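A.B. asks: this is a predicted model, with the sequence first.
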Amino acid sequence: MNIKTLEDIERLESIEEIILELKTLADSGAIIVVEGRRDVESLRSLGIKGDIRLASQQPLLEFTELLSKSGKEIILLTDWDKKGGIMARKIIYYLLTDGIMPNTDIRSKIRNLVKKRIKDVESLNNYVNKLRYELQDKK
């Protein structure tokens, strides 16, 4: 087994831990905020149930007001490209005006694990499945 394979195994294990954390948070009532429908499909394919909301369906100010009124934990999972970063900063800003700090840890952890490989949530399911498949052949 080479170093690249070991790195991929560690990366996959870390991503799967984050997915499990996301599942647990979603099952406990947290709201996951994504950009588009394909992001939702990708998360559903990874087994994440619960309340996943699209930030792109209405003006961000209205969207964040609804999130604030929910009283639930907010998990921000926008893409890690430029557009996703801008959207994340705006959502954080609007939520902070209501005294709410969304969970951005999961987004940061995933971004750090997949940077230069994928840039969006919609690619996450395919990326994880590809890693699983490639590593299964090498075991």
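C.D. replies: Perfect, thanks for sending it.

A.B. asks: all contacts plus neighbour counts: C-alpha atoms, from now on.
C.D. replies: OK.

A.B. asks: ranges for the helices of this protein?
C.D. replies: 3-27, 37-45, 60-70, 82-97, 105-114, 124-138 (DSSP state H).

A.B. asks: spit out the contact partners of Val33.
C.D. replies: 52-55, 74-78 (CA atoms under 8 Å, 6 or more residues apart in numbering).

A.B. asks: switch the helices of the chain over to a markdown table; also include mean neighbour count.
C.D. replies: Output for those, formatted as a markdown table (neighbours: other CA atoms under 10 Å):
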| stretch | mean neighbour count |
| --- | --- |
| helix 3-27 | 15 |
| helix 37-45 | 17 |
| helix 60-70 | 15 |
| helix 82-97 | 16 |
| helix 105-114 | 16 |
| helix 124-138 | 14 |
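
A.B. asks: then this one, side by side with the first:
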Amino acid sequence: MERVDEQEVKQIKDFIEMLNYESTNGAVVLVEGKRDSNALKALGFSGKITVLNSHRGLSRVVDNLEHASKVILLLDMDSKGRYLTQRLLCMIANRKSVDLFYKRRLMEITRGRIRSIEELMAYRYSIAMSNPLADLSA
């Protein structure tokens, strides 16, 4: 990935802060895999994450989200991610609030360069450098 400018780093930090705020109000972030989860945590996300691939089937994922006030879908921007997003929207939308704002916002911030959530790891060092207390070992 090309060099990240300061404005983009600030927007990613704000993005993570907004996710943390949502989480404190009962929202659950749904990602595809463990590396996606690790990337969000490395950037400072401290809320509840549900990993799609850790469940056996979409219906189990939906059952696991029963207590969430809102589901924030942060699935990858590839064909598999788009397919899963559509399937989950059909399964969840009639029972829960489903939020796609953050997925769109991430595309705006990175101008489409980030195609999977795990690619956010590229921002880890830049964010840590802007926060001297950050833990780079995550």
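C.D. replies: Now that the structure is in, tell me what you want to look at. Note that the structure is a prediction, hence the values are computed from the model and not measured.

A.B. asks: superposed, what's their TM-score?
C.D. replies: Put the two chains on top of each other and the TM-score (TM-score structural alignment, normalised by the length of structure 2) is 0.78; 128 aligned residues with a CA RMSD of 2.6 Å.

A.B. asks: tell me which of the contacts of Val33 of structure 1 fall in strands.
C.D. replies: Under the assignment DSSP state E, these contribute 52-54, 74-76 to strands.

A.B. asks: just the residues you listed now: which is nearest Arg117 of structure 1?
C.D. replies: Closest approach between those and Arg117 of structure 1, by CA to CA: Leu76, at 20.4 Å.

A.B. asks: now the aligned partner of that closest one in structure 2. Nearest residue, chain neighbours left out?
C.D. replies: With TM-score structural alignment as the criterion, Leu76 of structure 1 lines up with Leu73 in structure 2. Nearest non-adjacent residue to Leu73 of structure 2, counting by CA to CA, 6 or more residues apart in numbering: Leu30, 5.1 Å away.

A.B. asks: repeat that for Ser126 of structure 2.
C.D. replies: In space, Ser126 of structure 2 comes closest to Val9 once its chain neighbours are excluded; the distance is 6.7 Å by CA to CA, 6+ apart.

A.B. asks: and the one you found, what pairs with it in structure 1?
C.D. replies: By TM-score structural alignment, Val9 of structure 2 lines up with Leu12 in structure 1.

A.B. asks: my read is that that match contacts Leu131, right?
C.D. replies: Yes - in this structure, Leu12 of structure 1 is within contact of Leu131 by CA atoms under 8 Å, at 6.8 Å.

A.B. asks: that older thread, contacts only, for the residue nearest to Ser126 of structure 2.
C.D. replies: Counted by CA under 8 Å, 6+ apart, Val9 of structure 2 has contacts 123, 126-127.

A.B. asks: please apply the same query to Ser59 of structure 2.
C.D. replies: Met91.

A.B. asks: and Lys103 of structure 2? What does it align with in structure 1?
C.D. replies: Following TM-score structural alignment, the counterpart assigned to Lys103 of structure 2 within structure 1 is Arg107.

A.B. asks: ok, and the closest non-adjacent residue to its match?
C.D. replies: Using CA to CA, 6+ apart, the closest residue to Arg107 of structure 1 is Leu77 (5.2 Å).

A.B. asks: quick check: that neighbour touching Lys109?
C.D. replies: No - Leu77 of structure 1 is beyond contact range of Lys109, at 10.6 Å (criterion: CA under 8 Å).

A.B. asks: what about the residue nearest to the spatial centre of structure 2, distance to Glu6 of structure 2?
C.D. replies: Central residue of structure 2 (CA atoms, centre = their mean): Leu74, 4.3 Å from the mean position. According to CA to CA, to the nearest Å, Leu74 of structure 2 and Glu6 of structure 2 sit 23 Å apart.

A.B. asks: ok, Tyr123 of structure 2 next?
C.D. replies: Between Tyr123 of structure 2 and Glu6 of structure 2 the computed distance is 11 Å (CA to CA).
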